[in-house]
Structures are given as structure tokens and as C-alpha cells.
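Student: give me a model of this one.
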Amino acid sequence: MKLDAIGLEVIKSGLDEAALTMENQLFHSGYSPILRESFDGSAAIVGRNGGVVVGTGIPIHLFPYYLSVQAILAAHGDTMQPGDSFLLNDPYLGGSLHVPDTAIVTPFFHGGRLAAFCTSMAHKPDVGGLVVGSSSPNAREIYHEGLMFPGVRYWTKDGPNPDFEAMLRSNTRSADEVIGDLRSQVGCTRVGCGRLTELFDRYGTETMTAAFEELIQASERRIRHKLVSLSDGTAEATAMLDHDGVDVDKPLAIRVKIIKAGDSISIDFSNSDATATGPINIRPQASETAAALALISMLDPDIPINDSCRRVINFVNPPGRLTNAIKPRPINNYYPTLHLVFCATQTALAQLAPDKAVAPAGLGVGGLLFGYPRKRNGKPGVQYELMVPSLGGTPEFDGAFVVMPVAQITPSQPVEILETEYPIEVTRFEPLIDSAGPGRHRGGPGYVREYRLLDDAVCTLRMGQFTNGSWGVVGGGAPNRARCVFNPGTDREEALPILAMRQLKAGDTMRIELAGGGGYGRPSERSEQLVLSDVRDGLVSIEAAQAQYGVVIDAASMTVDAGETVATRAKMSRDAG
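Tutor: Purely as a prediction, here's the structure:
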């Protein structure tokens, strides 16, 4: 069959449907709340050489599939059979972002020959290691962070490898959920293979292979076309991590340098600080993915994410930097560093396209983990919650409230699910007043989430940026900074560091305050009625409305004092120069 524009679009729709069906299968058959409620997973269809063609789920997973498939091809390329599924989670071998992220790679055969791969990556609540959740603040090497699998044959046409599952059950604190999630991943890739069989039978291997390549090239052409609209030149940005959990007085720098000429772009991390002793390092599949997504989100967020980015962007990312850790450096708390790479890249790109500048989301992303001897069902288990801040303001809109930056589909877990499955109460979950970065378009507000333990538990906190917060752009202001407090309001109150472990007793409380997003544009340019609406909604205080926005509100009538507002804003403009 000759491949024309209409035929290509029909095939693309079929591939998109296949990937979405895989995603639906993954999230609806997952066992752990982090997969079925927080959607910390993805699925993709990958060409036979490893290039991602289409994918769904968390976008930060999609670029790393290339490395995972390459690792499987290197180890098993000559022995793969129909019905096989391989498991890989070694971040120094494949594309996993940290050890709990397990990839399932299922080869697809057509006419007796390898034609593609269906893949899935998903976060596991526990894969062994020093602490519950496999994310120890005290990890000093990757071997402290859980079991690593180099690409084992987990499944064949006869079913799962029982010896492997028995070994895994003996080395995880949450066996039923981990194995249930793995089987969900295998199942979703098999659904994908079924959809591919229909497409390959209809159009043939030659046409489908050509369509894979054309879809990647189409995205490449769109990226290069959009790149031309950016100013040529060099732009740089620096963002600071608080510390690595070991040398707590030493902040660490992520430095991004962008060189853009025509339809070509280079992103250079070589001036970032050296790898750290503590577990805040990241691998190239994390740093380069974050930078690529920052670029795509600025150029055109509708560009399909596939292997095109590897072809367009030239990365300079020497080993031994925070952005390219060398084995056996620990990497379990990768997300705050990845997020900071994204923010720094956004800030640098804004210098080349000021009209497309976007304020960074709130910093302080990460995870909060509770390990229980007994869940509500009487079995041991791990509550693994993602700490989700709010997004920054944009040229057109206020920042979204409680949306994970970079991995936007991963929401906070519903309170009802937590209280049903774990011995815990969520006693507060509400916005924090005056937490949004002020601006013509303010950031999304921060919020508080407070827990009370109903049973003893081990708590692991892995977050980032309690000291070095987010920032505004184009005259916008900074939001609040995240923080975590143990037993607030008692004589045992303790402000926790970004990396911490505590043994908790029934009745103990934990309060997390998540950061709002940065503001876009001068706050004095914000609509008076929008400021008033924020005050009425409890997001901005009357005092902050005047001090930050120059809007004077009468507390009794809850109306804007027009005369005082004009005078206050005029003074703010004079003071700003």
C-alpha cells in the first residue's frame, strides 16, 4: 500500500487509539494507588530500533523508552520470541528514572519477524532497599535504593516466571501491589500488541514501518519550523537545589546554556555542579527529557512527543555532573532535580522568546511515604504520595492549582482512597492564603495537607527546595516556599529537612505546605476585579491585595476603593521606576 497523507493520518489515529487503550488498561488494572489513582505510569509503541512512535501517560517516561529498548536488544536481540516480556529497572543500563520505575518491554512480531515493541513504565511502591518506598535519604549508592533488574525475561508465551516472582515477593515490602502492577504492565503491552496485529495485518509491515518513520519526521519538521521563530543567540539560566542531604550548608547549581541558530538548538549542562554524595543526582534520561519537554511546551505543546527530539536537540551533558551521574551514585530523589532542569530551561528559553515566557511552578515537589505494619486489610504496605505543587502564571492565564509540573497527569491521591486503604486521617486539605506568586497572571496557590496517624508507621520524606523557592517572570513575584512540619502546634513540633526519616506513633501529625506557582507580569497590571475575586475566595488577603497588587479593598463592603487603588498603583509605578 502506498503511503499518502490520508493513509498516514488513518494509521496515526489507529496507533493513537492503540496507545490510549494500553494506558486505559494500565491504570484500570493497576493494584497500587500510585498507579491507579496518581497515574504514575505510561505506555508507548516503539519502532524495532527503539525510537518512540506514539505514547501516552507521563511524558517524562516517553523519551527514556529508547534506552530501555536498546538495552533489551543488546541482551536478548537474538533470543526474543513471541510472547516474551522483559523487565528492566536499572537506571544505569536502561531508561528508568530511578529504581522504582520499572519498564516492561514486549517485542511485537509480524510475519515471524520483529516489527516493533509495546512498552510500559510505572512506579512501584517498593522494590526493596534501605527503607520503605526504596527512596532512602541516607542512600549513598544506587545499591541502597532497591533491587535492580538488567532486562530479565519476566514473561513468556507460557506465563510469568514463577521463580522471579517468588524472589520479588521475598524482597519487597508491598508484594501484592508490586506484582499486581507488573502484571498490569504486561497486560497493557499485550493489548498493544493485539492492536498492532490488526494494523499490520491491514496495511502490511512495509507500510507500517514507513508510517512509523514518517510520523517521527513530521514531528521533527514541526519542531524545526517552530525553532526558526525563536531569536538566534545564546541564553543561560541557573537554578539552585537546597542541598544533597549530606552537606546541608551547600546549595547545588543546575546551569543551562542554550545556543540556538536557525532550526538547530544545543542545550548544555556542562557548567552544572558535580554529582552529589546524597540521592539528588539524575541520569541523562531525566535531565535531557526535562529540557526537551520545556522546549516543546514553549514551541507548541500540540507537537506529538516521539523520537524526533533526539534528532533535533544536541545535548552537551558530560558524565560526572548532577545531570549525568556515574554509577554507583544514588538517584532516588531525582524529581526535584529534574523539575529544576525544566524550570531553568524554561527561564533560559524565555530570553529567546519573551512573549512565550512562563513562570515556574512551585518548587518542593517530591514524595511522602508511610510504611505500615498493617494497612486496613491487615497486610503490611506502603502509602506513597506524590507532592504536587501548583503551576506558574502564563501570558494568558493564571497558574493551575495542584498540578504536577512536567508530569501533568499525576494528581494527588484522593483523600477517600487514602483513608479507606491506610490507617491515616487527612485532617486538612485546603489552599494557603497569599501563597501564589503575584502577577498580572498570578501563579496557582499553594496548599496545606495535614495527616494524623492512626497506627505506628515509618515516614520517609523526599522533597526539594524548602530554602530556594520559585520565582516570577516579566515582573511577576515569587510564591511561598514549601515546608514540612512534624507534630505542629505541640511541644514536639519539628520542621523537617527536605530529606528525612522519622518513626511515627499513632496520634502523630504531619503537615505539608506545598508551594504555589510564580507570577507572570507586574502585579499592578492585574485586573482589580480578579484581585477582589481572589480576596473573596480566600486566596489573597486584603493586606496582600494592597501591598502586592495595589488594590485597596474595603473590608466591610468587600468592594474596591477605586480612588485609593489608583493612587496606590501610581505610587507603585513611581517606586518601580
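Student: for the rest of this, base every contact and every neighbour count on C-alpha atoms.
Tutor: Fine.
Student: wait, doesn't residue 109 sit right on residue 116?
Tutor: Yes. With contacts counted by CA atoms under 8 Å, residue 109 reaches residue 116, the gap being 7.0 Å.
Student: neighbour count winner among these two?
Tutor: residue 116 (26 against 21; other CA atoms under 10 Å).
Student: in three-state terms, label the more buried one for me.
Tutor: Here residue 116 is strand, with the state taken from DSSP: H, G, I helix; E, B strand; the rest coil.
Student: to compare against the first, here's the next sequence to fold:
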Amino acid sequence: MAEAQTKAPVDAIELEIMRASLEGIVLEMQNSLFRTGYSTIVRESQDASCAIMNAKGEVVAQHVVLPLHIGSFPACCNAVLEAYAGDIQEGDAWLINHPYQGGSPHAPDMAVITPAFFDGELIGFCASIAHKSDIGGPVPGSCSGQAREVFNEGLHLPAVRYQRGYQRNLEIERIIAANSRTPELVLGDIRGQLGSARLGEERLLELTKKFGRARTLSYFARLLELAETRMRAAIATWNDGRYEAERFVDDDGIEAGKPVRIHVVVEKKGDNITFDFSGSADQTRGPANIRPPVIRGACSYCLIALADPNTFVNSGLMNAFNIVVREGSVMNPRFPAPVNTYNPTVHALVEALFAALTDIVPQKARADGCGSRSIILGGRSTNTGKGYVQYEILGGGAGARATKDGMSGSSINQSNAKIAPIEIIESEFATRVQRFELIPDSGGAGQFRGGLGIRREYINLADARFSIRSTKHVIAPNGLRGGGKGRTGDITINPGREDEKHLPTRYADYPLKGNDTFRLDTPGGGGLGDAAKRDPASVLRDIEEGYVTPERALSDYKVVLRQSDKGYDIDEAATAKLRGAN
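Tutor: Below is the predicted model:
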């Protein structure tokens, strides 16, 4: 019956109304989630996504905050469908955060999924995935850079029923609370996710009443078809060929100094494109591994970025490409290989994809960016005795683009979380931010300059346990077409003091003392093109804005300056002579 209903006639105008309405519903779900968030991770950094899925678990609409979740939602929903086949009722809700039995990138990313019924028939699901401040494990924040198996990464839930008849399962809540250092925050965020999903259900039912069940399901199916068709049409306009590229992650957190290879072969012919990751490194001992649902999300992100950033996001996009992953590799590890500091690996994957696609879509070329990182402090409040977790996500410099400079001090690529405001951090946690600034000369030189990294320096007011998961502190972001590399990152404890210490890219559970300081420098983006071809006026503007120093203007960009009453002027004759000599 349902199959026949999906074949109802499709009206182009109504289809567009349906598309915009679904997008609006998901955005409303997202706003509800952020405004009811208990943790700074959800409320300020917005480390969460919402989606509407059809009855098969395919995403029909997602508001893109975190692009990877387009691969995670179907995998999580499929786990629910498999575990509860024949026993899905109105008023149900499920939790799942298991990277292997579901599709969460790592266990802190917990999904809340609810079914949507119309006239007694299941028509879809509403869901969100949101990062949790702490789900147990050996370190505050549950993201140990030295985890050796998933069991070191906190509480894992397969698909479990959280509600029946709209009544919460309090036993599950007690289990979660008992396994978290911040139970109030975790349960508050889960309940916010539940409220967001129920809001989505309500709006979806209103929409279904407006169009009728048959037409609604037809539009769901047609939107999936259109996403694939339009993506294939864009792919067909690109150059055919076979290209390969690789990038490296600094290390896996266990085998220090051993880079982790991410390799891709891209084969494109007509409207078909395949991404083969078989040449990537074997699965790692440390938590640098990623699972196939995450890879599908990353490939979807890259194709959207190259084809049309305004693409309507749904599972149809994942039908427009193929992936090949080798079992037992860093891209498809065997259980129980650790996965919790997955994001640096995904950045290397995305940049390898963009590098391989440079000759296929040359007009969208881009240099490497800063990757991603988070810092985590945990302890117990001296005022309340309760546990706290200060979890911050920090960006840096984006790589230069084919026609533009890279953005500075920003999250890049698939990492799309916001940097938490200083006022919030200082009001909720026992730290003070002493410096928050862009780092001059950190962007790679080029005709188009890489974006600048940031420096954020804190003083710690009480004893705490500190962890970092980062990347590109050893291997610098690559430039492109002759552009320079971006500056590498660094994490320093007590800079300038006798007890100064530099931590590795990934580190878990460093004991910070009261009055210790720590400074995070994030990488800059790579440059694109010959720096000697950069417009001297742009170099002068960079100097005036503090992005480039006069010394680097001369050495990197071959721009000769002279002092003036207003600061600097360009010596055009000397610049032309110097550039001509090179």
C-alpha cells in the first residue's frame, strides 16, 4: 500500500513547497535544540544536527551544521529498524551512540530518534545527533587521545528504547547518569533532543495533513531522486580521469611520530564517480580510525562543496557516488578498534579528496586548512563539589581558494562548530582567557593567501585534568600550485616559564595546577599560487591589518616597502625589479 502511495503524481510547484517546508521544519528543530541545550557544546558551539528521515531511515531533509551526520543518521536509524522491527509504535523514542552498531562518529555523539505516524502508518522519523559533554571513560570529556579500544571511550548504547507511550525510561536515564561526570548536562541535552524531535513530528504531521499521505510520500521519494540526478548532472560536467592523492595525520596518539596515511584514488567517467580508499593505512592502535558512515558523509560534503553549496541535503546524494574501503584499514576498522578522536582523520580524508579532485574540478581548487581540534578540562567545582567538563572546539586558518584568500580564525571543511564566547567560558568554568588573537604570518604565502590561525591563552584557576585532540602540529597544511605551507599548530603549558612543556598533538589527562597557563596555537591555511604574483596592494592591506609582517612581505611576496608618515608605502619600482629578478 505504501509503495503504491509513493507513485502519486508530483507537481513541481508543490514539490518546491514541500522541499522548503521540510528544510524549515529541520531548522526549527535545530533552533529548539540549541536554545534548550544545557551544555556549552550544544548551546554555544552548536555541535549537533537534526534530520527528517523516511520510513526506511533515508534522510529526506537535514539542516547542515555538521555535514558528516548525513552518513550517520541512516546508519543509526537502520540499527533501530533492525532491533525493533515489528515493534515500533507512536510515542516511542530511541537512543543510540554506538559507532559500530550504529553510525555515530564516536560515542559522545548520541542520537535521539522518534517515529512519525500518520493515520496509524509509519511515515518517517525525526532525529538529532548531539555531542555529549561526558559519557564516562578514563578522562573527562570521554575523548582520550590514548584510547586503545572503544571500551576506553565511555558508555556505548546500541539502539535502546528511551520512551514508550511518551513515557521516559528512567532506568536508562539512571544508567547514563551513573556513567557521566556531568549527568545533569548530559540528561538535559538528551531531553532537549527529545523535545526537538517531538517538535519535528508535530510539524511533519501538519505538513502531511496539508498535502495528504500519498503526495507527501511521493515528494519524499522524488526529493531523493532529484538530489541524485542533480549531483550526477554536476559531476557529468567535470573532467573525466583517474587521479590519486594522499594526506597524513600527525600520529594516532599511541605510536608517536608515526604519521597515518590517508590515500584516495578518484575515478570519474561521465556522471559516475568512485572514491577508493584501499591504499590507506591499516587500522591504528590509537583512536584515529573512522567508520564507513563517516566516510560517506565526508564524500557527500566534498561533492556538495564542489557542485553547489545550496544543494538540498538528503540521502539521494549518497547514491551519486561509490566508495571502496578495505576492511581492517584506518577507514574501516574491525571492532573494537578505537575511534573517538576521529576528526583529524576526516580532515585528512577531505583534503586528500579535494587534492585528487583538483584536476577534475580545477575552478574549485583549494589548499589545505587547519584541521580541527578540541581542548577539554575536567575536574570538580570547589563551590558545588560537582563534576564539570570544559569542552571547546577551535578552528584556525582555511586554505586559499582558486580565486580568494582563505578565511581566518574559522572552523573549516566538515567541522562547522562555533568557537565558544569568552564571556561564557569565564562565567561557567575556572579559567580566564588572557589572549585570543590571530597569529601574523601563519597563513601560507601565495597569490591567494592562506587564512590565519588563532592563539588562545588561558590561566587555570584550579586543579584540572587537561586533554587535547588536534592535528597538524607536526605536518603542516599544504599549499597548492606553488603556494606556501600554513604554519603548524602547538599546545604549550606554562609558556615562558622554567617548567614550560609542549604537549603532543593528542594528549590525555595532563594534570594542570591552579595558576598554570596553557596556550593553543592553531595552524594557518596553505596558500595558492605564486606569492610573487600577489597584488602588492593586497600585501600592503595585509600588513595594515596585521596579517603579514613587513619582513615576510619582502621575503615571501617580494614586495619592497618604504616608511611613510602613515606607516608603509609600496616602492613599486623596487618591487617590480625584485619580482623580475626572481
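Student: show me where the stretch 251-400 of structure 1 has its strands.
Tutor: 252-261, 264-268, 313-316, 366-372, 381-387 (DSSP state E, counting those that start in this stretch).
Student: which residues sit against the last one?
Tutor: Right, the one you point to is strand 381-387 of structure 1. 33-34, 38, 125-126, 132-133, 173-174, 364-375, 410-413, 418, 422, 463, 514 (CA atoms under 8 Å, 6 or more residues apart in numbering).
Student: that one vs structure 2, mean deviation?
Tutor: In this overlay with structure 2, the average offset of strand 381-387 of structure 1 from its partner residues is 0.9 Å by mean CA distance after the TM-score superposition for structure 1.
Student: equivalent range in structure 2 for that strand?
Tutor: Aligning strand 381-387 of structure 1 against structure 2 (TM-score structural alignment) gives residues 388-394.
Student: over in structure 1, find the residue span stretch 240-250 of structure 2 aligns onto.
Tutor: Under TM-score structural alignment, the match for stretch 240-250 of structure 2 is residues 232-242.
Student: list the buried ones in the matching stretch?
Tutor: 232, 234, 235, 236, 237, 238, 239, 240, 241, 242 (16 or more other CA atoms under 10 Å).
Student: those in strands, which ones?
Tutor: 234, 235, 236, 237, 238, 239, 240, 241 (DSSP state E).
Student: surely residue 482 of structure 2 touches residue 532?
Tutor: No. Shown here, residue 482 of structure 2 and residue 532 do not form a contact pair, counting by CA under 8 Å, at 10.2 Å.
Student: which residue lines up with residue 81 of structure 1 in structure 2?
Tutor: So residue 81 of structure 1 corresponds to residue 89, using TM-score structural alignment.
Student: and that match, how many residues sit next to it?
Tutor: By the measure other CA under 10 Å, the count of residues near residue 89 of structure 2 is 17.
Student: need the contact list for it.
Tutor: Contacts of residue 89 of structure 2 (CA under 8 Å, 6+ apart): 115, 164, 165.
Student: map the last one onto structure 1.
Tutor: Alignment of residue 165 of structure 2 against structure 1 is given by TM-score structural alignment, with residue 157 as its counterpart.
Student: name the SS class of the closest residue to its match other than its chain neighbours, please.
Tutor: Excluding the flanking residues, the one nearest residue 157 of structure 1 by CA to CA, 6 or more residues apart in numbering is residue 83, at 4.2 Å. The three-state label given to residue 83 of structure 1 by three-state DSSP is coil.
Student: what's near enough to touch residue 83 of structure 1?
Tutor: 106, 107, 155, 156, 157, 158.
Student: which one of those is nearest to residue 51 of structure 1?
Tutor: Closest approach between the contacts of residue 83 of structure 1 and residue 51 of structure 1, by CA to CA: residue 107, at 13.3 Å.
Student: aligned partner of that closest one in structure 2?
Tutor: Per TM-score structural alignment, residue 107 of structure 1 is aligned with residue 115.
Student: hang on, that match in a strand?
Tutor: Yes. With three-state DSSP as the criterion, residue 115 of structure 2 is part of a strand.
Student: please consider this matter closed, and thank you.
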